[in-house]
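Visitor: Sharing a model prediction with you, sequence too.
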Amino acid sequence: MHTARRLAAIALPAVLALTACGGQTPQESGSDQPPAEGFPVTVTDARGEVEFDTAPQRIVSLSPSTTEMLFAIGAGDQVVAADEHSNHPEEAPDTALSGFTPSVEAISEYDPDLVILARDAESAVEQLETVEIPVLLMPAAETLDDTYAQMEMLGDATGHADAAEEAAAGVRSEIESIVAETEDELGDTELSYYHELDTGMYTVTSQTFVGQVYALFGLRNIADEAGDTAGGYPQLSAEFVVEQNPDLIFLSYPGGRDNVDAVAERPAFDQISAVRNDRVTELDPDVASRWGPRVVDFAQKVSDVAVAAAQEEG
């Protein structure tokens, strides 16, 4: 008997979600814990209200950010499968399930009483509900407050409301502490940056979740000056980046040090302040693209780079 019921549907705008990589081996069983107290409970996902009669015990998470949240709030034992890109934490179930093009047949093999999908996979919701598999549809977070709210919502839905509230408060507190310390270190130093998503020079504006993390530290995003910001993810030209002359460059895609060296070798990039001063930074693409609890790690990395640059200029 399934534990969730869809109560109402609402339409929300689609949001771009970025992900990274993982592996592939099916898991066998979920948590043996009894249903948590506090049920029934109603939560609101991207389509409307969903009522849970009991806490789901066999969750399939098809979004890396959601998987990380579930483990952070203490619901990891209830996760029996996660998508191929859910590679954190290490104990996350390692499968070949796709979060972009979910297979109802493959998902059904795990006998889930809840499937959590990213907004990109909304087309699969009706198929899953047709075979009576309850679904939560999670949009990409647009702000840090969205991250905290999603953690708390998942806590309510899984029977870990108190732990989720504590986890969200912890992430908020750590972010606020990093920002306060960084402000003291930066003082009046003004820095500009360019965040590169791939070698095609796609980037993010300050209107995206990623861009808003940088904005916490008062960094100026050169992409905001682009003529066409393409919904927050414009493709810049090499000439534009050179002209904007960012103080910092962050690379958010696989490749490591080779990517840093390749940027320095681009025509005219040796004129850019970030390249001249060895301030091209490689980011963990998973950490820098997910809106789960590891946003703290992303914020700390940005802070460290900005503070180091400010100290050099001071």
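Guide: Good, I have the coordinates.

Visitor: Every contact and neighbour count from this point should use C-alpha atoms.
Guide: Fine.

Visitor: and Gly292, what is it in contact with?
Guide: By CA atoms under 8 Å, 6 or more residues apart in numbering, the contact list for Gly292 reads 65-66, 68-69, 147.

Visitor: which ones among the residues you listed are found in helices?
Guide: Counting by DSSP state H, the contacts of Gly292 place 65-66, 68-69, 147 in helices.

Visitor: could the residues you listed be laid out in CSV, adding neighbour count and distance to Ile222?
Guide: As requested, the ones in helices among the contacts of Gly292 are exported to CSV (neighbours: other CA atoms under 10 Å; distance: CA to CA, whole Å):
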residue, neighbour count, distance to Ile222
Ser65, 28, 27
Thr66, 26, 30
Glu68, 24, 31
Met69, 28, 31
Thr147, 25, 25
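
Visitor: Dump the residues you listed to a markdown table, plus distance to Glu243.
Guide: Converted to a markdown table, the ones in helices among the contacts of Gly292 look like this (distance: CA to CA, whole Å):
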| residue | distance to Glu243 |
| --- | --- |
| Ser65 | 35 |
| Thr66 | 39 |
| Glu68 | 39 |
| Met69 | 40 |
| Thr147 | 35 |
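
Visitor: Alongside the first one, take a look at this:
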Amino acid sequence: MTVDRTPNRLRTAAISLAGLTAFGLSACGTGVSTPDEPDTAAAEGYPVTVENCGEELVLEAAPTRLVGLSPSQTELLVELGLTDRLVGQAQTDTHPLPEQVQAEVADVPELSDVAPPTREVLLEAEPDFVYSPTTYEFTTEQGFASIEQLAEVGADAYVATGGCPERRSQGTVDDLFTDIENLGTIFALPDRADEMTEEGQSRLTAVEEAIEGAEAPSVAQLYVEGATLMAIGGGIEYDIIARAGGDNVFDPDEAAFSDFFAATITPEEVTSRDPEAIVFSVNDADHEEATRDYLAQTFPDVAAVSEDRLVAVPASDLFPGTLGNIGAVEHIAEGLHPDRF
């Protein structure tokens, strides 16, 4: 198998390739003042501690000025009931929010559209809590604020569990529930967090029961961008295929995926494995059409293409720490087992 593990922003934006870099370099001056200390009433029941990316995150009070560094994170904060605390949303053009959520955040400032906000823009929003899907959004080499720089102005940073560097290749859908629980603790909203977890687990159980006993078709999970063909062999995406009742033809135990959950491959590699279904992630309608054309032209004799068993999934539903993970399981299961739904 031809393998290219060189990280780039295309992969990060398209299929949320997280954990590519370290947490950032030393801080530099920003000229932004530290947010005011919370009052005594706001700090009742604190401090609280949660584990995030192998480190303890200690909060002395519930954060009041929040930034979601991707629509997925913004949506989760809204669903927790924290809309009135949002002071910024980022990467807003990477995928659309549900209509109801769009309406709720209509007045929340947009800090960036297709890339994370620069250090200056993020710090000007004066957040005290920043929620990110990956560690990429904190790389100083890209001009973003590091976790250390945020700490200097009194802002805590939380990375989706599945987007932590040490977790990205082994992540599962259950990582989402870890995030919900942690956020419930951080914001003193345990009841709402429990409700969201119960609802999500109920949806996953419904899929499991629907496909029980069904034969698992072989599945290749791919991402196509221009002439680049990538296969997914680990991480949350791999777990989503398994929960949807598919048998991924690419495996975490393969050398190509020993260090990273995705790898660039040749078309011949897909042809040789002849998957019965192909699941592919897309950024928008044009990207889906282009990918379908590519698959039809490149793999006319592969079973998945000849039998038209192709399942497109919004790339955003595969991001770490997003409710879309559950929707992806449901959507793919319907595509793989239409007779069960």
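Guide: Noted; the coordinates are in hand. Since this is a predicted model, take the numbers as computed values, not measurements.

Visitor: hmm, back to that, most widely separated two among the ones in helices among the contacts of Gly292 of structure 1?
Guide: For these, the maximum inter-member distance is 11.4 Å, found between Glu68 and Thr147 (CA to CA).

Visitor: any common contacting residues for the two?
Guide: Residues touching both Glu68 of structure 1 and Thr147 by CA under 8 Å, 6+ apart: 292-293.

Visitor: Show me what the longest strand anywhere in structure 2 is packed against.
Guide: Across structure 2, the longest stretch assigned as strand under DSSP state E is strand 218-225. On a contact count with 3 or more CA pairs under 8 Å, 6 or more residues apart in numbering; DSSP states H and E, strand 218-225 of structure 2 meets strand 228-232, strand 247-248, strand 277-282.

Visitor: Might one say that Leu80 of structure 2 is in contact with Ala193?
Guide: Yes: using CA atoms under 8 Å, Leu80 of structure 2 makes contact with Ala193 at a distance of 6.9 Å.

Visitor: now, of the helices and strands packed on strand 218-225 of structure 2, which is deepest in the fold?
Guide: strand 277-282 (a mean of 24; mean count of other CA atoms under 10 Å).

Visitor: For the helix or strand that that strand is followed by, which outside residues touch it?
Guide: Using DSSP states H and E, the helix or strand that follows strand 277-282 of structure 2 towards the C-terminus is helix 285-298. With CA under 8 Å, 6+ apart as the test, helix 285-298 of structure 2 has contacts from 224-225, 267, 281-282, 305, 312.

Visitor: Distance to Thr139 of structure 2 for those - can I get that in TSV?
Guide: Formatted as TSV, the contacts of helix 285-298 of structure 2 follow (distance: CA to CA, whole Å):
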residue	distance to Thr139 of structure 2
Val224	26
Glu225	24
Pro267	33
Ser281	25
Val282	25
Val305	39
Ala312	31
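
Visitor: Of those, which is the nearest to Val48 of structure 2?
Guide: Looking across these and measuring by CA to CA, the closest to Val48 of structure 2 is Ser281, at 37.4 Å.

Visitor: what's the matching residue for the closest one over in structure 1?
Guide: Residue pairing (TM-score structural alignment): Ser281 of structure 2 is matched to Ser252 of structure 1.

Visitor: Just to check, its match is in contact with Met201?
Guide: No: taking contacts as CA under 8 Å, Ser252 of structure 1 lies outside contact range of Met201: 10.8 Å.

Visitor: what sits against Pro89 of structure 1?
Guide: 68, 71.

Visitor: Wasn't it part of a strand?
Guide: No: counting by DSSP: H, G, I helix; E, B strand; the rest coil, Pro89 of structure 1 falls outside a strand, being coil.

Visitor: tell me which element Ala41 of structure 2 falls in.
Guide: Assessed by DSSP H and E, Ala41 of structure 2 sits outside every helix and strand.

Visitor: Can you give me the neighbour number for it?
Guide: Residues lying near Ala41 of structure 2 (other CA atoms under 10 Å) number 8.

Visitor: Could you check how far it is from Thr49 of structure 2?
Guide: Going from Ala41 of structure 2 to Thr49 of structure 2 by CA to CA, to the nearest Å gives 19 Å.

Visitor: Give me the residues contacting the top helix by length along structure 2.
Guide: Taking DSSP H as the criterion, structure 2 has its longest helix at helix 190-210. Contacts with helix 190-210 of structure 2, where a contact means CA under 8 Å, 6+ apart, come from 80, 177, 180-181, 183-184, 243-244, 326, 329-330, 333, 340-341.

Visitor: which residues in structure 1 does stretch 80-87 of structure 2 align to?
Guide: Counting by TM-score structural alignment, stretch 80-87 of structure 2 corresponds to 73-80 in structure 1.

Visitor: now the matching stretch: how far from the chain's centre is it?
Guide: 18 Å (CA atoms, centre = their mean, to the nearest Å).

Visitor: Repeat that for stretch 205-223 of structure 2.
Guide: Computed by CA atoms, centre = their mean, the chain-centroid distance of stretch 205-223 of structure 2 equals 21 Å.

Visitor: Okay, now it: how far is its last residue from its first?
Guide: OK, stretch 205-223 of structure 2 end separation, CA to CA: 28 Å.

Visitor: same question, stretch 39-50 of structure 1
Guide: The first and final residues of stretch 39-50 of structure 1 sit 12 Å from each other (CA to CA).
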